[in-house]
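Novice: Sequence plus predicted model, see below.
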Amino acid sequence: MTKQSMTALLEQMTLEEKIFQLMQLTPNFLSEDDANLTGPLAWMGVTENMVNNAGSVLSAVGAKETIALQKKYMENSRLGIPLLLMADIIHGYRTIFPVTLAIGSTWDLELAEKSAAIAAKESAVTGIHVTFAPMVDLVRDPRWGRVMESTGEDPYLNSEYARAFVRGFQGDDLAGDLDRVAACVKHFAAYGAAEGGRDYNTVNMSERQLRESYLPAYKAALDEGCEMVMTAFNTVDGIPATGNKWLMRNLLRDEWGFDGMLISDWGAVGEMIPHGVAADGKEAALKAIEAGVDMEMMTSHYANHLKELVEAGEVDVKLIDESVLRILKLKDKLGLFENPYRAASEEREKEVLLSPEHRAAAREIAAKSFVLLKNEQQALPLRSGQKLALIGPFAESGDILGPWSIWGKQEETVQLHAGLSAHKAADIVAVAKGSDIDAVTEEQLQEAVAAASQADVIVLALGESSEMSGEAGSRGDIRLPEAQLELIRKLKPLGKPIVVVLFNGRPLDLHGVIEEADALLEVWFPGTEGGNAIADVLFGDVNPSGRLTMSFPYSVGQVPVYYNNYNTGRPLTPQNANERYVSKYLDMPNAPLLPFGYGLSYTSFSYGEATLSTDVMNVGDTLRVSVDVTNTGAAAGEEVVQLYVRDLAGEVVRPLKELKGFRKLAIQPGETQTVTFEITEEQLRYYHADLQLKSDAGEFHVFVGPNSRDAEAKSFRLTK
């Protein structure tokens, strides 16, 4: 349909029909069950007329249900306006990929895009039109449970992943490619900066910090063509995002030029009341529509109050028309007016969901996401002929999909025991649970010791349950539960090599684990093919190449701790480490236990000295930075070569390092490859005190290395 026909359709709608298009409900509201009349319908003040004209439904399951919902809805639609079906497809629909933080750890944008494309295909065939992803919130506090949905602490890397996920979900032709879905970037804005790492909590920062660190990834997603934006639960400069006119109208609409659809998060319009910026639902509706929120998710303040506000002259009907038109345009872009059911197909669903091709991709991406954090005495890879005892609460657990794997099924998941048993080199002589996630009995410990005594190597499967991270999964103590630390202490005196396989959704305080383990493999929540992928890495079929995209703290007392921090007027240095009056802790180091970009391999790499094409760079020039990287070990491997820059004297303080590029190289034993990065003046810009994006003339340091910590500086000057 044309823009003119959309406008003509809008003109045919009554005010109530327009307002009801701004409502999103769950499928049970459209159910014919009489219980709805005294349950959800009555509780939310929703009438049958509202339901029949609601613009969207979220979280319908499967082609059978989505087709039935759309059919019933179209039968009741006076103007033939189709229903928009949305869902949280975060890191897979039925084929579950590793959690997003793990996908970030691959440092592989093509694999990230591939995971999103497969998730889109599987969800599209079930009838879903929009996914509430990607989540691109920058996170520096691992106490926050939703870190598992993020790609970490760096604005540049997050931006690159935001683009990759949008490309994967939407493809090049959203209208013509029915295996794609519209993407919705979230949570706008700065949701990952909640104080204390406590979900839904206050966010408070300067506009310069917001623009420099937290906004770039949202902007990157929109520049890639992302169709939708979701508001955040938190405040921005003292005003909840969902009612923040500066954030949504001035910045998102006017400055960035976004004219797509903006949806609230679940109940966020109504949450302005407990936030304390709206006295009641009527005022909440007023503030949300004035801020530019097009669709209200799971509260009915628009439906119950906008008509009254328009008739009283408090809301201009043009605001409602703008929102409705954006919703209609998205429905049209998805081809729903011509085919309301789009790609939904019960028959094709059987072929697509969890197909062998999709399982293979999940296995590959999982293996590439694992980060080898420690490997002493060549404990890994495991060797043929070694007798293994598999011990721990995750030895035979299917709870390895992560908290946002809504449509994944544990019974379809390859757990660790099954994955190891299927490997030709495996000789598992004993299996024991050892402990529960957060409780242990003496009987369990004795069983674990007996199992370990039969083996040459202990494979210890530890971690968090999925309920310990994700939304509302904030933790004040991010160590492993004491029960699992007790299990390690019980097994350590046996003197057997201990290989820890760690399942979790966030960076942890690893004390009690890392010093006791001979090898430590971080596998996150690895998804449907987790067990097979872990076996691939433990036995050396795949050389681990994952690198951290978020620092692991030495202690929760350091949090937030991140690589791209500022210096102080009294910085801690090796020379003044024994002085008191410098910026340091008395009881722990300043640096994280494991830095951003860190990860080991089964081989070793050496870096030559970086060379610069010039030590004086003029505006308009391109500075080339080259380094030789050699595989000095006996195995083929992949190395993530990372480029960082520091502005030594800015108008405002600058980070000690900022990631500006990376390259993932596959290098054979004895082979040397040369990597060349390019730096332009544009990459050296930042937001000054006047919030203008520009660069400074002066001295810069450039670093090339395997992580944010281990890199030598080279200098150049920018002249203007």
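Specialist: That came through, no problem. Just so it is clear, the structure is predicted and the values come from calculations on it, not from any experiment.

Novice: alpha carbons only for contacts and neighbour counts from here, please
Specialist: OK.

Novice: Residues in contact with stretch 657-669: which ones?
Specialist: 107-108, 154, 156-157, 563-565, 630-646, 673, 675, 677, 683, 708 (CA atoms under 8 Å, 6 or more residues apart in numbering).

Novice: In ChimeraX, select just the buried ones from those.
Specialist: Provided next is the ChimeraX selection string for whichever of the contacts of stretch 657-669 are buried by 16 or more other CA atoms under 10 Å:
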select :107,108,154,156,157,563,564,630,631,632,633,635,636,637,638,639,640,641,642,643,644,645,646,675,677,708
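
Novice: Out of the contacts of stretch 657-669, which sit inside strands?
Specialist: 630-631, 637-646, 673, 675, 677 (DSSP state E).

Novice: What is the most widely separated pair among the residues you listed?
Specialist: 637 and 646 (29.3 Å; CA to CA).

Novice: ok, structure two:
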Amino acid sequence: MLFTQCNNPVSENENTYLDIDKRANDLLQQMTLEEKIFLLGGYESDGMRSNGIERLGIPKLNMANGPHGLGGIDDATFFAGGVSFGATWNPELVEEVGKAIGAEARFADKHIMLGPCVNIHRLPIGGRNFESYSEDPFLTSKIGVAWIKGVQSMNVAACVKHYAGNEQEFERNGVNVEMDERTLREIHLPAFKAAVQEANTYTVMSAYNRFRGSYASENDYLLNKVLRDDFGFTGFVISDWDATHSCVPSALGGLDMEMPGPPMYFGDSLMIAVKNKEVSVQIIDQKVINILKIMIKLGILDDYSKMPKGEIGTDYHKMLSRKVTEQSVVLLKNACLPGQDNQILPLNKEKIKSIAILGPKAEEASLGGGGSSEVFAKDSISLIEGLRNKLGADVEITFLNGIDFTTEFPAIESKNLYTEIDGKEVNGLTGVYYNNVHLHGEPVLTRVDKDVNFDWGQGSPDPKVVKDGFSVRWSGKLKATKEGMYKIGINSNDGSKLFVNGKLFVHNWGNHGAKMRSAPLYMKTGETVDVMIEYFETGNSASMKFEWELQQKAKYNKEVLKLAEKADLVIIAAGLTKIFECEGFDRASMDLPGAQNEMIKDVSKVNPNTIVILTNGTPVTMIDWIDDIPAVLEAFYPGQEEGNALADILFGDVNPSGKLPVTFPKHYEDSPAYKFYPGENSQLTYSEGIYVGYRYYDTKNVEPLFPFGFGLSYTTFEYSNLKIDKKEIDKEDILNIELTVKNTGKVDGDEVVQLYIHDIESKVDRPEKELKGFKRVSL
């Protein structure tokens, strides 16, 4: 095996660059100022397209989420979540996945895929961690580069996100992130730098948060100084949706395209700014050139119809999805039962006559957390289906969920809602209705709605309001009648946002069917908070519900114990869902929601022959039961082939080979960023510095539950003959490291060899170890 540590930027033929520059400039000369500015914004009637210039044959750019599959399209392949890509430690496989996603994007006539997500796992409760790859910048860089190369090889642009400092969802729309330059450059920027210099990403998405005082979409330091001057980025910068907050600062700060449309700032406001000489025509021209050059590279200004159409949901894509799952599942524990010599896994189906499958994650495939990254899978195989496919009628399979994950709460009653009319307090919320989707202009109706619990179907809220393309803003106060932790949700078709005391609390925006998003809020008896709900509807069905539930002590169905006691084997499918792990909010804790921990512990007492399979995107607390369970598999979010892949792993047809891309701490309080989260007064400082993840645990001698890079196998490996080709190196040298890896067990398996370094003579503090190379081998 050979490790070579060297980073070479991707280069393109200089003549190609000259041709592209000439074509882009020729088009620019034909455009009016109005057309140039028009090109810098989103299309008014579709939140996922940019404007085009039909007169000049410049098409709209069609965009789609997401990081682990083509969003918004039926029949797309739902690959495992981003954290699963990290757990494969296999850039070559991820590049193939990128090609498949690119092919599906081509099939759907999409020009830009909004991914990959390369933010660092700073917190074990990060609501969007499941989309990104790792706590380590080197591993994140390698996986992200592979994804981008794969997608862009299909003439589809990647859009690496979220640049930069978007490591938490709490207050993401306004929190100001502060970190020192070393932390920025060593931990949080390397994956973006690699995306530019190694993968030549065509677009970059600016984040929601502020960085050192300025919003990311207007941040001159991030977008101009670092991205363009330091990294050499030549593509264009797209704002995250509704993440633009200014006209002139954004134009001068390096933003090229405001999304979605119609633009709030890169439209009429930008035209006025140019005419007032606040923004030069040269700056506008450069933004247009940035966009046109990418269009030319993609071939969409040529006869795009002659390019291969692409394909979607193919058998090959299913195979790739299954392979990612097989290579990303991490075997965390595999012990012997008392009095037995063999580890519990792999299972021998000849010795098993009955299996009790318990828990909330068995009946449906675990397709990921919530938010913009969701994919509509053509086919998905649950754990139960996979086991039944594997075992047929030879083994009796029984199932009981045992855990109630409430997906819908009661509507908040009028008695808990208050607003003021003519100086008097009345029950309900004030609703202001607009005949547009942007909450702009003169309202057509203002009234007090006793509650917000509407299902208008394909009708209208009022004869004054249009049936399609309206928006509403409700405002008032919410009062708690009992003390406790409330889950407060908004369930809407299409988009909605909930603000509490003036701050965004739940984000459920976008064109989508009925979908609920919620977040926890602790309230005392009689406590009142200001609430505002924004809602829009574009067409077809319309509904909006403001709901809550007071959280009670979780219980599980004790019938699971009876099933467990009777079965030869128990498999508990536990974990998280998009209700608990979602864009827009962070998890409240590391604990498994509901009474899952209690159920696992109690089941292990009645049947020690119990296996736990976890499906989740972030670490969960296991300390209460890990010693009582002989085998634990961490499957993360395994994608649409979950059931088939897990069945093969359980019964030994596939040897588990995933390695943790994040540290699993024993307790949330052990994590390095715990005491700095979530910041104060919308100010967040990354005071842990470079000591993120294993860099902290190893250096500070804090023992985790499972360390970064950990993962067991059904076989064993032996390392020998380590050779390093230089005893001394300069900073520009390439260091070659060779070693021999031998499979010393009885079955085939994959090993991930990991190379770490430590600078023993550094003039500054360095972590105990830092990942600088890895290689997956099959033996």
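Specialist: Nice, I can see it. Keep in mind it's a predicted model, so treat the numbers as computed, not measured.

Novice: circling back to that earlier point, tell me the one of the ones in strands among the contacts of stretch 657-669 of structure 1 nearest residue 418 of structure 1?
Specialist: After measuring those against residue 418 of structure 1 - CA to CA - the closest member comes out as residue 637, at 26.3 Å.

Novice: Now do the same contact list for the closest one.
Specialist: 543-545, 601-603, 631, 666-669.

Novice: corresponding residue for it in structure 2?
Specialist: Using TM-score structural alignment, the partner of residue 637 of structure 1 in structure 2 is residue 749.

Novice: How much space separates that match from residue 658 of structure 2?
Specialist: With distances taken as CA to CA, to the nearest Å, residue 749 of structure 2 is found 11 Å from residue 658 of structure 2.

Novice: What distance do you get for the match of residue 637 of structure 1 to residue 87 of structure 2?
Specialist: Taken as CA to CA, the span from residue 749 of structure 2 to residue 87 of structure 2 is 16 Å.

Novice: And for residue 553 of structure 2?
Specialist: 34 Å.

Novice: For the two, work out which one has more neighbours and name it.
Specialist: residue 87 (30 against 6; other CA atoms under 10 Å).

Novice: Aligned counterpart of the more buried one in structure 1, please.
Specialist: Looking across to structure 1 (by TM-score structural alignment), residue 87 of structure 2 lines up with residue 105.

Novice: now residue 606 of structure 2
Specialist: In structure 1, residue 606 of structure 2 lands on residue 494 (TM-score structural alignment).

Novice: Correct me if wrong: that match contacts residue 454.
Specialist: No: using CA atoms under 8 Å as the test, residue 494 of structure 1 is too far from residue 454 to be in contact (10.8 Å).

Novice: As a check, name the ranges of all helices in the stretch 101-250 of structure 1.
Specialist: Ranges of helices in the stretch 101-250 of structure 1, per DSSP state H, counting those that start in this stretch, are 109-125, 155-170, 207-209, 216-223, 245.

Novice: closest to residue 525 of structure 1 out of the ones you listed?
Specialist: Judging these by CA to CA, what sits closest to residue 525 of structure 1 is helix 109-125, at 14.9 Å.

Novice: so how far does the closest one sit from its counterpart in structure 2?
Specialist: For helix 109-125 of structure 1, the mean deviation from structure 2 after alignment is 0.8 Å (mean CA distance after the TM-score superposition for structure 1).

Novice: Next, the angle helix 155-170 makes with that helix.
Specialist: 40 degrees (axes from the mean of the first three to the mean of the last three CA atoms, to 10 degrees).

Novice: Can you name every helix or strand that helix 109-125 of structure 1 contacts?
Specialist: helix 100-104, helix 155-170, helix 346-352, helix 356-369 (3 or more CA pairs under 8 Å, 6 or more residues apart in numbering; DSSP states H and E).

Novice: Tell me which of the ones you listed sits most buried.
Specialist: helix 100-104 (a mean of 29; mean count of other CA atoms under 10 Å).

Novice: can you pull the contacts of the counterpart of residue 718 of structure 2 in structure 1?
Specialist: Aligning on TM-score structural alignment places residue 718 of structure 2 opposite residue 606 in structure 1. For residue 606 of structure 1, the contacting residues are 629-632, by CA under 8 Å, 6+ apart.

Novice: Is residue 461 of structure 1 in a helix, a strand, or coil?
Specialist: strand (DSSP: H, G, I helix; E, B strand; the rest coil).

Novice: Residue in structure 2 paired with it?
Specialist: Matched by TM-score structural alignment, residue 461 of structure 1 corresponds to residue 573 in structure 2.

Novice: give the contact list for that match.
Specialist: 357-362, 612-615 are the contacts of residue 573 of structure 2 under CA under 8 Å, 6+ apart.

Novice: Provide a ChimeraX selection command restricted to the buried entries of those residues.
Specialist: If you want just the buried ones from the contacts of residue 573 of structure 2 in ChimeraX, going by 16+ other CA under 10 Å, the selection is:
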select :357,358,359,360,361,362,612,613,614,615
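
Novice: In strands, which of the contacts of residue 573 of structure 2 fall?
Specialist: 357-358, 612-615.

Novice: so can I have CSV of these showing distance to residue 374 of structure 2?
Specialist: Below are these laid out as CSV (distance: CA to CA, whole Å):
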residue, distance to residue 374 of structure 2
357, 26
358, 26
612, 26
613, 22
614, 20
615, 16
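
Novice: of all the residues you listed, which comes closest to residue 420 of structure 2?
Specialist: residue 615 (46.6 Å).

Novice: Was I right to think the closest one contacts residue 362?
Specialist: No: Residue 615 of structure 2 lies out of contact with residue 362 (CA under 8 Å); the separation is 9.6 Å.

Novice: Out of the helices of the stretch 101-250 of structure 1, which gets nearest to residue 469 of structure 1?
Specialist: Here helix 155-170 is closest among the helices of the stretch 101-250 of structure 1 (CA to CA), at 20.1 Å.

Novice: The closest one: average distance to aligned residues in structure 2?
Specialist: With mean CA distance after the TM-score superposition for structure 1, helix 155-170 of structure 1 averages 1.2 Å from its match.

Novice: matching residues in structure 2 for that helix?
Specialist: Going by TM-score structural alignment: helix 155-170 of structure 1 matches residues 137-152.

Novice: With residue 164 of structure 1 as the reference, measure out to the closest residue to residue 62 of structure 1 other than its chain neighbours.
Specialist: Distance criterion CA to CA, 6 or more residues apart in numbering; nearest residue to residue 62 of structure 1, sequence neighbours excluded, is residue 126 at 4.7 Å. Separation of residue 126 of structure 1 from residue 164 of structure 1 (CA to CA): 23 Å.
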